[in-house]
Every structure is written in C-alpha cells, then in structure tokens.
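A.B. asks: Whatever this is, show me its structure:
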Amino acid sequence: MTTTIGMVAGEPSGDLLASRVITGLHQASSDLHCQGIGGPAMDAAGFEAWHPMHALTVFGYVDALKRLPGLLRTYGDVKRRWLAEPPSVFVGVDAPDFNLKLELQLRQAGTPTVHFVGPSIWAWRYERIHKIREAVSHMLVLFPFEEDLYRKEGIPVTYVGHPLADAIPMQPDRQAARRRLGLDDTARVLAILPGSRSSEIRILAPRFLQAAQQLRQRDPGLVCIVPMVNAQRRQEFDAILAQYPVPGLRCVTADDLTTAGSAPVAWTALEASDAVLVASGTATLEAALFKRPMVISYYLSPWMRRIMAWKSGQQRPYLPWVGLPNVLLRDFAVPELLQDDATPDKLAEATWAALTDEAHAARIHTRFAAMHHDLTRDTASLAARAILDVAHGST
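C.D. replies: Model (predicted):
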C-alpha cells in the first residue's frame, strides 16, 4: 500500500529542508508519494506540486495583506483535497502561520501531523505552544535545546539536527573558495550579507556600505564580496551601491563563479572570507558553520516594530540574543548591533575588530566547530524515520 505524504513548504529555506527529507523518505520506503506545495528542490526530489512555493512566499505584513485572497484560495484548495482524500501523514515545513492552521484542521479530521522546524517560541510568543500541542502529532526540531522545551510541554518531539551542518564542510577551504571567485589568496576579504529580502536590502545595505567605505579607508586593499540570491536583489543592491560606492567591492551571483557547483553563492563568499558583516537570520548560522568571525546587525522601522509588538504582545524577545550563533552558544560570542546601534561608525569599528583580531578569530573557530559537531546529525534519515513512524501509527 502506498504511503501518501502531504507536505507544504513556503520559502526557499523550507524547500531545501523538505527536499532532503523527501530524499530520505524515498530511501526508507520504495512505495511512497509526496504531494502538496513546494519549490524546485522538492520537485527535483520527486515531489508532486499542486501549487508552487511562491504562492505562499510573502515579505512582511503589507505583502501578506495584499496577497491574502490568493493565500486563502491556496489554503482552501489543499485543505479540501486532503480532507477528501486524507494522506497517511501531513508534514508542515516551517511557515507556521499557514501550516499550524492547516495541521489543526487535518488532525481534527483524523490525519496525523508532523511539523518540521519549530517556531521560535523560545524568543517570541511562547503561548503558541498551546496551539502547537493541539495541531501537531510530532515535532521535528533543528536545535538541541528545543527538544527539552517540547518534551517538557508534553509534545512528542525528535531532534534531527540541522541539515546545514551536514551540508557545510567541517573544515572550510578558504583558498579553493577564493579561486572560484577569482580572488588573491593573500587578500583581506570581507563578506557582506545584507539580507535576501527587498526590505532588508533597502534598510541595511546603506548602513553596511557606509561601514565598508570606512573600512576601505583603514585598509585600501580590502576586498568586499556581496553575494546576491537572484538578479532582482542584485539590481536593488546595485542601485544603493551607486549612492554609496565602495572601491574593491564585488556583488556576485552564481553566474559569477569561475567554476560550476551546487553550493549557494553565499556559501562561497562566506568560505572565502576572513570575516562577515551579516543581517540577522539563517545566514548567521551559515557563517558560524564556516567558522568565520562576524558582526550581526538588523534594523526595523518604528512602524514594523509597532506591528511586531502588537502581534506578539512583546517589546523584545525573551532571550538577550538575536543571532542564532549567540542563541545556540548562550553567549554574546559575536557582536550584535541592532536598531540604534546599527550605525555605520559602530558597524565599521566592530567589523574591523572581526577582520584583524586573530586571537578572537581563533576562539570563535573553536566554539563554532564545537557547535557544528552538536548540530550534525543524519537529518534526512532521522526526519524520514520519524515521519514514517507517525504515518504508520508507531508513535
């Protein structure tokens, strides 16, 4: 009998996670079919997409309101299909606003549900734990501390590690990455990652570029590498770069690499770098797995801060740290310059220290290597086994 797995992923990071789980599922079971909402990586892994991933991808509250009718149509369609022909199990990959609502409907109708990537209740809106308990049959979490959190709340949970820890080499090869970018082995290289969203580039790129201008004054030989996820983001960044020119800066996409490869262009930039100036988000974890000293920054407009405070009922996160490396290490291992501290002067000063303090770089390398080991598991196999156990009623 074929095991049918419903699955929804709503962003590129979820598409990558889900594709690896789908591969693990097919390795664990030869008679299996995955269907729902997904992206190109899931399609390549043998997924039947009823709707493309970008149907759910929104950037901020304004975009969500504009696209609400389409989101509701997509939600209604997949819910109708799965209520009419229930899958063996439903797996929601991240996208908690969409998936937890769908999981609740399906579970109440008798379909077991798995949620992969725990919402950051440890930082914002812990009260969501009650909705999770009602909607989710089994949680799959990426970080070790999350397992204790959900177990304490009586929610079945499996720590599966973070797939980035498997994908990123334990020993980065800086020279090889520089060859792919056509860089001199002896150059001092700063990777600048101002975010993958249009709003992040608009707000953070001017601050980051002004900081880079100051760094170039300190070291005229400094090379700045700015990876861009696609041509649209590069065009947006180039328009800001024209206002704040930085000699020696290279904005790169995958087409600019001198050798072909499957690794994201941001990984090549991180691997080639001596230090990183990065927007808070998944890229901070990637930089840590490449063992690079970094400065984490973010800025929300007053309007966005008011919306977040209204939605969460909080003025600030529960934890004192924002960047994932600091959250995982439970320490300000690397600087976080947020809001009013995210000035070009402060960013330049902290980034110069990251570039030049060799003792700090050595300490960071040791701590990030230990973190890398902690996060390394056979994520695809562990997640697949847990999902199939739920599908077959073994948990």
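A.B. asks: drop to CA atoms for contacts and neighbour counts, all remaining ones
C.D. replies: OK.
A.B. asks: Just confirm C251 is within a helix.
C.D. replies: No. Read with DSSP: H, G, I helix; E, B strand; the rest coil, C251 is strand and lies in no helix.
A.B. asks: burial count for it?
C.D. replies: Applying other C-alpha atoms under 10 Å, we find 16 residues neighbouring C251.
A.B. asks: Touching, it and R233? I think so.
C.D. replies: No. With contacts defined as C-alpha atoms under 8 Å, C251 does not count as touching R233, sitting 10.5 Å away.
A.B. asks: anything in contact with each of those two?
C.D. replies: Here C251 and R233 share no contacting residue, scored by C-alpha atoms under 8 Å, 6 or more residues apart in numbering.
A.B. asks: Burial check on Q232, number of neighbours?
C.D. replies: The local packing of Q232 (other C-alpha under 10 Å) involves 11 other residues.
A.B. asks: Ok, the one 4 residues further on next?
C.D. replies: E236: 15 surrounding residues under other C-alpha under 10 Å.
A.B. asks: give me the element the closest residue to K291 other than its chain neighbours is part of.
C.D. replies: Once its chain neighbours are removed from consideration, K291 has its nearest residue in H365; the separation is 4.9 Å (C-alpha to C-alpha, 6 or more residues apart in numbering). H365 is located in helix 358-375, with elements delineated by DSSP states H and E.
A.B. asks: gap between the two ends of stretch 131-146?
C.D. replies: End-to-end span of stretch 131-146 (C-alpha to C-alpha, to the nearest Å): 16 Å.
A.B. asks: Stretch 167-184 now?
C.D. replies: With C-alpha to C-alpha applied, stretch 167-184 spans 26 Å between its terminal residues.
A.B. asks: Could I get the buried residue list for it?
C.D. replies: Along stretch 167-184, these residues count as buried under the neighbour rule (16 or more other C-alpha atoms under 10 Å): 168, 170, 172, 174-175, 177-181, 183.
A.B. asks: one more to put side by side:
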Amino acid sequence: MASHPRIAMVAGEASGDLLAGLLLDGLQARWPELQAKGIGGPQMARRGFECLWPSEKLAVHGYSMEVLRRLRELLGIRKQLRERLLRERPGVFIGVDAPDFNLGLEADLRAAGIKTVHFVCPSIWAWRAERVEKIRRSADHVLCIFPFEPELLAKHGIAATYVGHPLANVIPRVPDRAGARAALGFAPEDEVLAILPGSRSAEVQYIAPPFFSAAALIHQARPATKFIVPAVPLLQARIEQLVRSAGLEGVVRVVTGQSHTVLAACDATLIASGTATLEAALFKRPMVIGYHMHPLSWWLMRRKQLQPWVGLPNILCGEFVVPELIQDAATPEALCAATLQWLQAREHQPEKIQALEQRFDALHESLQRNTSQLAAHAIEKVLAA
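C.D. replies: Sure thing, here's the model as predicted:
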C-alpha cells in the first residue's frame, strides 16, 4: 500500500462537500501526502482537493423534471470522469452521497478492478429499498452515519462500518447561543426565527415562496420577531429577490452562509427537509419541517416511501417530535401556525422546549463518534485488501 495513496472522490452539493471535507481531515491525518481529486466544493478545496468539476454541478432537486433537463450534462460529466479514472486508476474511489450519480460510477470502476467506498448509506430504510442491489454491485465498503445501518446492509451481504455522523462532532453538545447572537448582531432578548429554504436552486424555487409568505404572516402576528436566512452564495441574490417580492425587505435579513451560526442563535427554525434538519436537531432547535417539489417528483417519491416521516429528526427518533408539512400541506397558513406554536411555547410551555432539547441531546450522543478516524481506518482496510 502506498504511503501517500491517490484517492478519487465525488461529493454533490453543500452537504456532501461538508462531509467529504471532514473525511479528508481523517485521511490526511493518516496520509499527510495524500493526493485527492474529483468533484468537490469549497470545503474540499480548502484541504488541497483538486476539483475537476464543482460539486454544484450535481445539485439537483427531486428526480424527474430537473434531472431530465440536465441529464445530458450530468451523464457527460460522469462519462468524462469515468474515462479519466480508468486511465489514472486511483487506489480507491470514494463516492460521498449523491447516490444517483455515484453508484453507477462506482459500479463501472469496481468492475474494472478499482476499489470503491460509498460514504453515507443511501436511505434504503426510508424509501427506494430496491437500491440495495445497486449498492451491492457498486461498493466494496459502505461508511454508515447512522448506527442501525451496518446490520441492515449485512443482511444483504454488503460490508459496512458505522462511523458516526461527522456533524455530531462539529456541532457542540451545548451550542454557544450567546456568542452566535452577538456575532449576528442580535440582542440576548430578541426572538429570532431562522428560515432555511434549501441549498439547491429548485428548492429555493419551490420552497422559499411559501416560507416567506409564512414569514409575512408570522410578522403580522409577532412584529418584534427577527427573521434571518443563511443563503449559499450562488443563490443569495435570488433569495433576496424573493424576500422583496414577499414584501419583507427590511424585515427578513439574508446573510451569506453562516448556517451554523444562525441555527445556534435562533429560537426556532422554518426549514426545508434534508441534512439541515439534522443540523438543527444537533443545535437543539425547535423546528417546522417543510418541503415542496414538482408534482411528478412528489408522486414518484410517495410511491417509494417506506416510513411515515420525511424529516431526519423524526426518522431517527421514530416519531413526530417536530411537525412536518410536505407538498400540499406546506401552505403559508399551516407553516405559520406550526411555527407560532414553537415561538409561543417559549413563553407559555417552556417544558415543551426543554423536552425537545433533551430528546435532541440524546440523539446527538448516539451519533457522536470519531468519524474522521473511523472512516480513515475503514478505507485503509479497503486499500490493503
């Protein structure tokens, strides 16, 4: 095994870039001269990763209309990357999330004798259970971020290791709420609502308008409430335009990035379903989960859904600990009413907030492992096999 192995990686969108960056920390601690290239974002680039394409190229919403519009581009990128990796033959390919892109690429590379690792088990326990066969063909090893996943994969003959969730180590068990508020210019007594409409273009298209309409209703009911939106840089101008269209200029503040600071500072969050909901849970924040997508994407997803929950906090807790308002249920009025319940609970039902914080702290503890080290050790075994 080389003392400085060559590794190829692909991470899609902001959450995958964050996970891959944390993984690179562990790999570089084990192999300081590690060479890594592929598709990645700014978190990976900061660690010396050679980005052949930016991870934003893979950020698509749903799996019907938007994917179909961009299918030729995505297949072209995958074909070019596959041909390059087959020529260069890295020691291992690591696909970070983005299963629709990565699993097919992994299958081709593995068939050609290149070792493959998939980081983040696709949610076969939530929907699209048929994907397990594709995982078996594609990955020599799967790095799992939830504790129940290795046993599930083992039943299908897939080698896997539980490495914990990297975010559980990044986010402190007791967030510095006062420091976050000071950094954002909020007073300790301010009531702060964070709005997170997603990090993908189509999420902003479908989710931001009802979220901002709900914010307008909340503002009418509680004029003193402060609203803040952490926006990914590429979508910030679009989000600011939607804020103006909703008549909320001067009411809703949009900041570049800083989602963790915003979640640490807020009293509650109106948030799009996805990894961000787990981040909100790790920050122990009450939330209302909303989501909306193209009707065809929603119809296809519902047909393959295996659990009654969509949001990760509810899936991991096994019950509706926070409200979910999905598709037609995600009306501005319903989103407003559910959010107001959390804001009012701060004054009238503090025990409700405390119980949620305790539940989320237990979840945090269950996900906290030395992820970078465990993942690097599992990858080392794959390289040595």
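A.B. asks: returning to that earlier point: now do the contacts for the residue mapped onto the residue nearest to K291 of the first structure from the second structure.
C.D. replies: The alignment partner of H365 of the first structure in the second structure, by TM-score structural alignment, is E357. The neighbours of E357 of the second structure, taking C-alpha under 8 Å, 6+ apart as the test, are 284-286.
A.B. asks: In strands, which of those appear?
C.D. replies: Cross-referencing these against strands under DSSP state E gives no overlap.
A.B. asks: show me where the stretch 201-350 of the first structure has strands.
C.D. replies: Taking DSSP state E, counting those that start in this stretch as the criterion, the stretch 201-350 of the first structure carries its strands at 223-227, 249-252, 275-279, 294-298, 336-338.
A.B. asks: Give me the number of neighbouring residues for the alignment partner in the first structure of A224 of the second structure.
C.D. replies: The equivalent of A224 of the second structure in the first structure is G221 (alignment by TM-score structural alignment). Other residues within reach of G221 of the first structure by the criterion other C-alpha under 10 Å amount to 14.
A.B. asks: so G221 of the first structure makes contact with R188?
C.D. replies: Yes. In this structure G221 of the first structure lies within contact range of R188 using C-alpha under 8 Å: 7.2 Å.
A.B. asks: where does the counterpart of G161 of the first structure in the second structure land in three-state SS?
C.D. replies: In the second structure, the position corresponding to G161 of the first structure is occupied by G164, as judged by TM-score structural alignment. With three-state DSSP as the basis, G164 of the second structure sits in coil.
A.B. asks: tell me the contacts of G164 of the second structure?
C.D. replies: Going by C-alpha under 8 Å, 6+ apart, G164 of the second structure touches 144-147, 367-371.
A.B. asks: Keep only those of the residues you listed that are in strands.
C.D. replies: Using DSSP E, the members of the contacts of G164 of the second structure that fall within strands are C144.
A.B. asks: need the strands for the stretch 1-150 of the first structure, in chain order.
C.D. replies: 3-9, 32-38, 48-52, 89-93, 113-116, 138-141.
A.B. asks: In TSV: those, plus distance to L25 of the first structure.
C.D. replies: Rendered in TSV, the data for the strands of the stretch 1-150 of the first structure read as follows (distance: least, C-alpha to C-alpha, whole Å):
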stretch	distance to L25 of the first structure
strand 3-9	10
strand 32-38	8
strand 48-52	14
strand 89-93	12
strand 113-116	14
strand 138-141	14
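A.B. asks: among those strands, which is nearest V78 of the first structure?
C.D. replies: For V78 of the first structure, the closest of these is strand 32-38, at 7.1 Å, according to C-alpha to C-alpha.
A.B. asks: The closest one to strand 3-9, inter-axis angle?
C.D. replies: Taking axes from the mean of the first three to the mean of the last three C-alpha atoms, to 10 degrees, one finds that strand 32-38 of the first structure is oriented at 20 degrees with respect to strand 3-9.
A.B. asks: And T284 of the first structure? What does it align with in the second structure?
C.D. replies: Looking across to the second structure (by TM-score structural alignment), T284 of the first structure lines up with T277.
A.B. asks: surely that match meets P313?
C.D. replies: Yes. In this structure, T277 of the second structure is within contact of P313 by C-alpha under 8 Å, at 6.7 Å.
A.B. asks: okay, these two: which has more neighbours?
C.D. replies: Here T277 of the second structure and P313 are compared on neighbour count by other C-alpha under 10 Å; more neighbours surround P313, at 27 against 23.
A.B. asks: In terms of secondary structure, what does the longest helix seen in the second structure contact?
C.D. replies: If each helix of the second structure is counted by residues according to DSSP state H, the longest one is helix 65-88. Applying 3 or more C-alpha pairs under 8 Å, 6 or more residues apart in numbering; DSSP states H and E, one finds that helix 65-88 of the second structure contacts helix 99-111.
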